[in-house]
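Asker: Sequence first, predicted coordinates after that:
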Amino acid sequence: MAKRTKGGGATPATRALAAAGVAYTEHPYEHDPAAPSYGLEAAEVLGVPPERVFKTLLAQTDLPRDHGLVVGVVPVAGQLDLKALAAAVGAKKATMADPALAERTTGYVVGGISPIGQKRSLTTVLDASALGRDTVFVSGGRRGLDLEIAPEDLVRATTAVTAAIARV
């Protein structure tokens, strides 16, 4: 998979991948602000099975680092299992982070939070289901832009660990 830009300008995510020499493909699409689910919208518009499109969610844990914030990356067809996420990072519990805190910490807006190129390097956990795929899609750093990337490259770019953190 070659790096390919289809317009729309660089984001922190695309700049980070380019700087790291990671191959990816940009998939811009016309975002509908009325869409009830950003991830399912991306899957439908791009014609990709929802199991290949991953959403980036921030959770608050009792860990002392980075205000306890942890990034969970799971298929849009499922939900983040907060107990499994907490266990994966050695925390006692996890709750969904406040959206305003997530935006301030990552530098992205909700619905466009990418696991790549965040303002702070947060502990990241990628759902293990990604590893069985040649490529997955994640937000490119704005609504209406997904990046197709090999799961191993996503792990490397985010220094993620992998664990079963999704509920279907």
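Answerer: In hand now; what should we look at?

Asker: hey, let's count contacts and neighbours off CA atoms from now on
Answerer: OK.

Asker: Which residue is the nearest non-sequential neighbour of the spatially most central residue of the chain?
Answerer: Centroid-nearest residue in the chain: residue 56, 3.3 Å away (criterion: C-alpha atoms, centre = their mean). Excluding the flanking residues, the one nearest residue 56 by C-alpha to C-alpha, 6 or more residues apart in numbering is residue 73, at 4.7 Å.

Asker: hold the first one in mind and look at this next one:
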Amino acid sequence: MKKTTRATQFLSKKGIDFKVIQYKHDEKGAEFASKATGFPLERTIKTLVADLGSGKYVLAMMPGDRQLSLKNLAKASSAKKAVMADTGNAERITGYLVGGISPFGIRQKVPAVMDISLLEYDSVVINAGQRGVMLQMSPKDIIKVLNCKAADLAHNP
């Protein structure tokens, strides 16, 4: 398996520190990735693609143990509403397969928002743009390199 992805190339060019973690990808999802890498679920990021309407999209980076509130995401994105993008659009926009979507090195320039709870940690894992490959890095570096904002994106129980 090749360790270099568009995401790792993008981060290397920007001089961002990260560690590549590879695992056997048997199923999609943050829970499986968390178990396979031994990284806590609340520090395992899932990157979701949402449709804001009028041809606008946004990436939402969520901890694996929390559910995205589309209402909170729309508010953070200054949009009227947000709906989950379908698989075809998510893959077309990012250039990555669902289950391997990374916010780094994506095909189209799309704004991103990170759930604020992720900033509590020194390091998190996030997809490297290939199923079975994660990057361990600082959430502050993710914010910096994507020039994105942090907001409360989770459904509050």
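Answerer: That came in fine, so what should we check first? Bear in mind that the values here come from a model prediction, so they are computed numbers and not experimental data.

Asker: picking that back up, what about the residue nearest to the centre of structure 1, distance to residue 21 of structure 1?
Answerer: 22 Å (C-alpha to C-alpha, to the nearest Å).

Asker: residues in contact with the residue nearest to residue 56 of structure 1?
Answerer: By C-alpha atoms under 8 Å, 6 or more residues apart in numbering, the contact list for residue 73 of structure 1 reads 54-57, 80, 115, 124-127.

Asker: Tell me the one among those nearest to residue 11 of structure 1.
Answerer: residue 115 (12.2 Å; C-alpha to C-alpha).

Asker: three-state assignment of the alignment partner in structure 2 of the residue nearest to residue 56 of structure 1?
Answerer: Aligned counterpart of residue 73 of structure 1 in structure 2: residue 61 (TM-score structural alignment). Under the three-state scheme (DSSP: H, G, I helix; E, B strand; the rest coil), residue 61 of structure 2 adopts strand.

Asker: repeat for residue 105 of structure 2
Answerer: With three-state DSSP as the criterion, residue 105 of structure 2 reads coil.

Asker: Structure 1: helices as residue ranges?
Answerer: Secondary structure of structure 1 (DSSP state H): helices at 12-20, 38-46, 82-89, 99-106, 151-158.

Asker: In structure 2, point out the residues matching the first one.
Answerer: Read it as helix 12-20 of structure 1. Residue span in structure 2 matched to helix 12-20 of structure 1, by TM-score structural alignment: 6-14.

Asker: now the fourth one
Answerer: Across structure 2, the stretch matching helix 99-106 of structure 1 (TM-score structural alignment) is residues 87-94.

Asker: next one: the last one
Answerer: On structure 2, the counterpart of helix 151-158 of structure 1 by TM-score structural alignment is residues 139-146.

Asker: The matching stretch against structure 1, how far on average?
Answerer: In the superposition with structure 1, the average deviation recorded for stretch 139-146 of structure 2 is 0.9 Å (mean C-alpha distance after the TM-score superposition for structure 1).

Asker: Next, the buried residues of that stretch.
Answerer: 139-140, 142-143, 146 (16 or more other C-alpha atoms under 10 Å).

Asker: Report how many residues lie close to residue 99 of structure 2.
Answerer: 21 (other C-alpha atoms under 10 Å).

Asker: typo on my end, it should be residue 164 of structure 1
Answerer: Neighbours of residue 164 of structure 1 (other C-alpha under 10 Å): 17.
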